[in-house]
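Asker: coords please:
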Amino acid sequence: MISTIKGDITGLDFDMIVNAANAHFARGGGVCGAIFAKAGPELDAFCAKLPKGKAGDVRISPAFGLPSKAILHAVGPIYEGTKENAQALAGCYWNCVAMAYQYKREHDLERLSLAFPCISTGIYGYPHEAACDIAVRTIRKIRSAFPDTKSIDIIFVCYEQIDYELYKKALKEL
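Answerer: Reported below is the predicted structural model:
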């Protein structure tokens, strides 16, 4: 299942949620700041020990005070309009699904729910429509290349109405 909802990712009870992280995996603004605030100081302490990343990199942490079981921290690109930006953003989605699949297998889960925010569309400036297109296309490619990933329910959680409308339209066309 691939779907979208409008809401706040921090209050949702999914197996895994994705944080739109910075390269230091530290508390930031937007969805990142909200996740850290609700997860509590344990998340700050855990993430302070993670090695620095680059755009497209993903790290995993416990969810601490959040209702989910784990957080995937995906470093989105700062938008400059380059092909590398698009590849890094696609890498965020690809690497998150790969890590979620590994988690699902390690924990012997039949299904797993994975919630994505709109990575890089906030202060990193990625245009909403282009980011939505990359996200949906990447998930579709993963599902086509690796049919076993269909046991992961993908939910795009949109905080802003503009993103919700874009994802609804893109998913309807699938």
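
Asker: From here on, just use CA atoms for contacts and neighbour counts.
Answerer: Noted.

Asker: Skip the chain neighbours and tell me the closest residue to Leu171.
Answerer: Leaving aside its sequence neighbours, Leu171 sits nearest to Ser3 (C-alpha to C-alpha, 6 or more residues apart in numbering; 7.0 Å).

Asker: is it true that Gly53 touches Ala23?
Answerer: Yes - counting by C-alpha atoms under 8 Å, Gly53 touches Ala23, with 4.8 Å between them.

Asker: So for these two, which residues contact both of them?
Answerer: In terms of C-alpha atoms under 8 Å, 6 or more residues apart in numbering, Gly53 and Ala23 are both contacted by the residues Val75.

Asker: Three-state assignment for Ser61, please.
Answerer: Secondary structure, DSSP: H, G, I helix; E, B strand; the rest coil: Ser61 is strand.

Asker: show me what contacts it?
Answerer: Residues near Ser61 by C-alpha under 8 Å, 6+ apart: Leu43, Phe46, Cys47, Ala70, Ile71, Leu72, His73.

Asker: show me what contacts the first one?
Answerer: Contact criterion C-alpha under 8 Å, 6+ apart gives Phe36, Ser61, Pro62, Ala63, Phe64 as the residues in contact with Leu43.

Asker: Now show me the structure for the sequence below, then we'll compare the two:
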Amino acid sequence: MSHLSFVQGDITEQRVDAIVNAANSSLLGGGGVDGAIHRKGGPEILAACRELRAGHYGGGLPTGQAVATTAGRLPAQWVIHTVGPVWQAREDRSELLVSCYRESLRVADELGAATVAFPAISTGIYGWPMDDGARLAVKTVREADTSVSEVRFVLFDAMAYAAFAAYQ
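Answerer: Down below sits the predicted model:
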């Protein structure tokens, strides 16, 4: 089982093997965590994402899946991009959110990453309730069969940190 840690801060400043990006399906940058990673990581990340779009991911990255690129100028080796689901009150999409964490860890294992930093996937603009997002994230990572030795949840503000830390 991975060691879990929780920090309030900026995911783009984490010195880990892989940073997980809460990407949009286009892989070409956006707002929130995605925009910050692309801005700080520099043009190398966008170039790698464009290569993915020109190949296997021509239609974009499907929700719940994950793929890795260089981390560019970030203090990590890789960025693992995953597309979280948009929260729906009338439809349980929690399996897609769980898949984001599982698939990101699977990609991390393929890369040989020992340390991985996750944001709170889907809890921003995609509207997932923070407490439920935290519960699903921590439970999924705890139960994952992975070689990753440390999973660090990097939470942007005090509210997100408190929600995740409640499950430690």
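
Asker: between the contacts of Leu43 of structure 1, which is closest to Ile155 of structure 1?
Answerer: Taking C-alpha to C-alpha as the measure, Ile155 of structure 1 sits nearest to Ala63 out of these, at 17.4 Å.

Asker: which one is the counterpart of the closest one in structure 2 nearest to, not counting chain neighbours?
Answerer: Correspondence of Ala63 of structure 1 to structure 2, assessed by TM-score structural alignment: Ala71. Distances taken as C-alpha to C-alpha, 6+ apart place Trp78 nearest to Ala71 of structure 2, at 4.4 Å, with adjacent residues excluded.

Asker: how about the helices in structure 2?
Answerer: Ranges of helices in structure 2, per DSSP state H, are 32-41, 43-54, 94-111, 130-143, 158-165.

Asker: Of all those helices, which one comes closest to Glu13 of structure 2?
Answerer: Closest approach to Glu13 of structure 2 among those (C-alpha to C-alpha): helix 32-41, 9.1 Å.

Asker: what span of structure 1 lines up against the closest one?
Answerer: The alignment of helix 32-41 of structure 2 onto structure 1 (TM-score structural alignment) spans residues 30-39.

Asker: residues in contact with the matching stretch?
Answerer: By C-alpha under 8 Å, 6+ apart, stretch 30-39 of structure 1 touches 9-10, 19-21, 27, 43-44, 63-66, 117, 122-123.

Asker: Same check on stretch 3-13 of structure 1?
Answerer: 17, 31, 34-35, 38, 66-68, 115-117, 154-161, 164, 167-168, 171.

Asker: what does stretch 128-144 of structure 1 give?
Answerer: 86, 89-90, 93-94, 118-121, 149-150, 162-163, 166-167, 170-171.

Asker: filter those to the buried ones?
Answerer: Buried residues within those, counting neighbours by 16 or more other C-alpha atoms under 10 Å: 86, 89-90, 93-94, 118-121, 149-150, 163, 166-167, 170-171.

Asker: Fine by me, thanks again.
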